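J.: Model the following, please.
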Amino acid sequence: MATRLPNYQMRDGVTRLGQSYFNPIWADLDSRLDALERVRINWDSQVAQLRELGLRRIDDYIRPLTDEVDALLEAARTETDGLAVALVDEHLTPVIAQVNAILAQAQTATDGIAQTLVDEHIAPILAQAQGVLGEIQAIRQQSNTSAQATLTEIDELRDSAQENADAIATLLAEAGWQEQLDNLAITALRPGDLARAGDYPTVNDDGQSAVGNVPDDIQAALTAGTASAALGRYDLAVNRNYQAHASTAIDLDLSAGPQVALVGNSSLRTVNFDNAPEDRSMLVIVFAVGAAGLSFTQLPSAAYWDSGEVPEAGAYWTQYLLWWTGSYWRGSVGMKQ
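T.: Now for the predicted structure:
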């Protein structure tokens, strides 16, 4: 990807930090961010397509298996019933027909002849018929047992196939689509990750996708130990929170600023500085309105003041100049009246 870093680089002692320098940078970054934010991916559509793909795979591979199982089950049942019918038709029906014919003949004869016919012919045939019926029942019982075992095995295969189909659908829904989307030629950041003004996509030291911020980068560069900049002018915000504050104790948080504070001192007030930067120097200006004066927790004695004594307040106002060296405080009175 082409870089526009040369358009953003500053040169010591040459680059002037003002609107003529920063506004073209903001415009360029804004246009590039706008182009990036126009890239949209319909995540729900992608997931739906992949789920549909998984269902089609199930229809292609699992559905034929279940249909084949149903066909085998029906064939087993049909073959079992057909086997019993065939045995009856082939063996039992002819025997019964023969018995009926002999009985009909016996009824027309004398009792002795009938008895003889029964003993000589009918009884053996009936015994044979009973034996055939027993064999048929045994064969049918064996067929039922075999068919039941086959049905149980088929049910187990069907349950296993259903579990596999569910597992395939779950994997497609939960994992597969993410791997496919990762190969698209877009940033891996999700929509909404660029939340602050000046955010831009970048990579961290490990080569992973990350979010950078132009104002944060500039602030880090300007506050680095070796950084320098030439300013045509600058102004400072004024802390007016204690101008009409009634408390006798004032805590100024130097990590949040401002470095200029306006304090009303109709009565003596004590100023305490919090969170001075370590190993970095700064100037704090406290403008006291009133004649009661101020005392400073970090400058308790004359040794901390340039005049060799704790300064007295003016009759109307006093300007205190407090210098933080990076490890201790020194002070002086700039003006007073």
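
J.: drop to CA atoms for contacts and neighbour counts, all remaining ones
T.: Noted.

J.: Which residues does stretch 82-102 contact?
T.: Defining contact as CA atoms under 8 Å, 6 or more residues apart in numbering, one finds that stretch 82-102 is touched by 117, 122, 125, 126, 129, 132, 133, 136, 140.

J.: so what's residue 73 up against?
T.: Residues counted as contacts of residue 73 (CA under 8 Å, 6+ apart) are 150, 151, 154.

J.: Quick one: end-to-end distance for stretch 103-116.
T.: With CA to CA, to the nearest Å as the measure, stretch 103-116 spans 12 Å from end to end.

J.: Next, the buried residues of it.
T.: Going by neighbour count (16 or more other CA atoms under 10 Å), the buried part of stretch 103-116 is 103, 106, 114.

J.: Restricted to helices, list those residues.
T.: Judged by DSSP state H, helices contain the following of the buried residues of stretch 103-116: 103, 106, 114.

J.: Redo those residues as JSON lines? Include distance to residue 73.
T.: Putting those into JSON lines (distance: CA to CA, whole Å) gives the following:
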{"residue": "103", "distance to residue 73": "44"}
{"residue": "106", "distance to residue 73": "49"}
{"residue": "114", "distance to residue 73": "51"}
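
J.: please give me the structure for this one as well, since I'd like to look at both together:
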Amino acid sequence: MRVHQMWNAYPELKTDLTSVLSLIESHIRVRDKTVELTIKELVHSGGKLLRPAYSLLCSQIGPKKDKEKSIAVAAAIETLHMATLVHDDVIDEANIRHGIPTIHTKKDNKFAIYSGDYLFCVCFTILSRHATSLAHLEFNARGMEKILSGELDQLNSRYKSNVSVKNYLSRVSGKTAQLFAVSCYSGAIESEAPRRLAMNAWNMGHHIGMAFQIMDDILDYRGNSQALGKPIMADIRQGIYNLPLIYAMQENPKAFQPLLEKKDALTESDMQTLMELINTYKGVEKAQDLARKYTKKAIVQINRMPKGTYRESLKELTMKLLERIN
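T.: Below you'll find the predicted structure:
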């Protein structure tokens, strides 16, 4: 099984992430073999596996080292992430994910929703077999609830041009940062790290998730469509107004209003005009500054953790997320 080439620099982590994918695949057993094959294709679609990687690294914080359990928790985290992506693609009507057609495009919405629901079941099947305590299971359930609330907030905010930075950050906190926080916390708690360190891991994951999503939104303006595996400015086309646009609109709302009022009728010329306005009012630059601030907050939390090679890997990986191009 292949994992993303970025993990070639971390051989042990690469091996563990391969095991994560194998464990997920071993739990996918569907009577309808077409459904089973489609879900397995999603498992191996080329995602970066960042969330399970952070979970695995954080499983080295505490004194207990149980590789099998750490891999299982990381697998549950990634399965949860994949389930939300499948549902996301249906809601956003996204045709491409990681450069390949999405499930609802290859089949239909009902098929995709069923597949996403099935992955939720796999997530909790893995957790129920490997989680240390019921409290941990409940914690992950609450985490999933907040993630889904964040998704609903995004859905409710589509085509609303009065979204504030505060609204945006609240949405991202649930939609993206929550799962990074749960990933880091889960790894730490399964290693029997003291509560103080487990909460450090939680806070670190939250800050990383915030920075990651901001950078993801920046790439929607500055990325390469082939590298990203989706069209540039796809979010605006779907009525999702993210941070670079929000920052730019604060400077001159009237310049943006006539364009955004067109909603899904925006032309390519309109998109070009929007891009020029965002550049004029430095929306991307301001968003990058905030991503750096969240990254610095994450590094502060990492520095509070016990020394070890895992800590250096956490720092290196977190800094690299600021430099990514896809």
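
J.: TM-score for this pair?
T.: Scored against TM-score structural alignment, normalised by the length of the second structure, the superposed chains reach a TM-score of 0.23; 128 aligned residues with a CA RMSD of 6.5 Å.

J.: Among the contacts of residue 73 of the first structure, which one has the most neighbours?
T.: Among the contacts of residue 73 of the first structure, the one with the most neighbours (other CA atoms under 10 Å) is residue 151, at 19 neighbours.

J.: In contact with that one, which residues are there?
T.: By CA under 8 Å, 6+ apart, the neighbours of residue 151 of the first structure are residue 73.

J.: Quick check: which element contains it?
T.: Secondary structure from DSSP states H and E places residue 151 of the first structure in helix 123-171.

J.: and if you look at residue 118 of the second structure?
T.: Using DSSP H and E, residue 118 of the second structure falls within helix 109-130.

J.: Pull out the buried residues from that helix.
T.: 109, 112-113, 115-124, 126-128, 130.

J.: To which secondary structure element type does residue 252 of the first structure belong?
T.: Look at residue 252 of the first structure: counting by DSSP: H, G, I helix; E, B strand; the rest coil, its state is strand.

J.: residues near it, how many?
T.: Count around residue 252 of the first structure with other CA under 10 Å applied: 21.

J.: Grab the nearest non-local neighbour of it.
T.: Nearest non-adjacent residue to residue 252 of the first structure, counting by CA to CA, 6 or more residues apart in numbering: residue 273, 5.1 Å away.

J.: Now for that neighbour, how many residues are close by?
T.: 16.

J.: I'd assumed it was in a strand, is it?
T.: Yes - applying three-state DSSP, one finds residue 273 of the first structure inside a strand.

J.: what distance separates the start and the end of stretch 148-165 of the second structure?
T.: First residue to last in stretch 148-165 of the second structure (CA to CA) measures 20 Å.

J.: show me what contacts the residue lying closest to residue 74 of the second structure once chain neighbours are set aside?
T.: Spatially, and ignoring its direct neighbours in sequence, residue 74 of the second structure is nearest to residue 52 (4.4 Å; CA to CA, 6+ apart). Residues in contact with residue 52 of the second structure (CA under 8 Å, 6+ apart) are 17, 20, 74, 75, 77, 78, 183.

J.: Please check those residues and keep the buried ones.
T.: For the contacts of residue 52 of the second structure, a burial check counting by 16+ other CA under 10 Å picks out 17, 20, 74, 75, 77, 78, 183.

J.: Output the residues you listed in CSV; the columns should cover secondary structure and distance to residue 295 of the second structure.
T.: Converted to CSV, those look like this (DSSP: H, G, I helix; E, B strand; the rest coil; distance: CA to CA, whole Å):
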residue, secondary structure, distance to residue 295 of the second structure
17, helix, 24
20, helix, 26
74, helix, 22
75, helix, 25
77, helix, 22
78, helix, 22
183, helix, 17
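
J.: Just the closest of those to residue 168 of the second structure, please.
T.: residue 183 (21.9 Å; CA to CA).

J.: Perfect, I'm done here.
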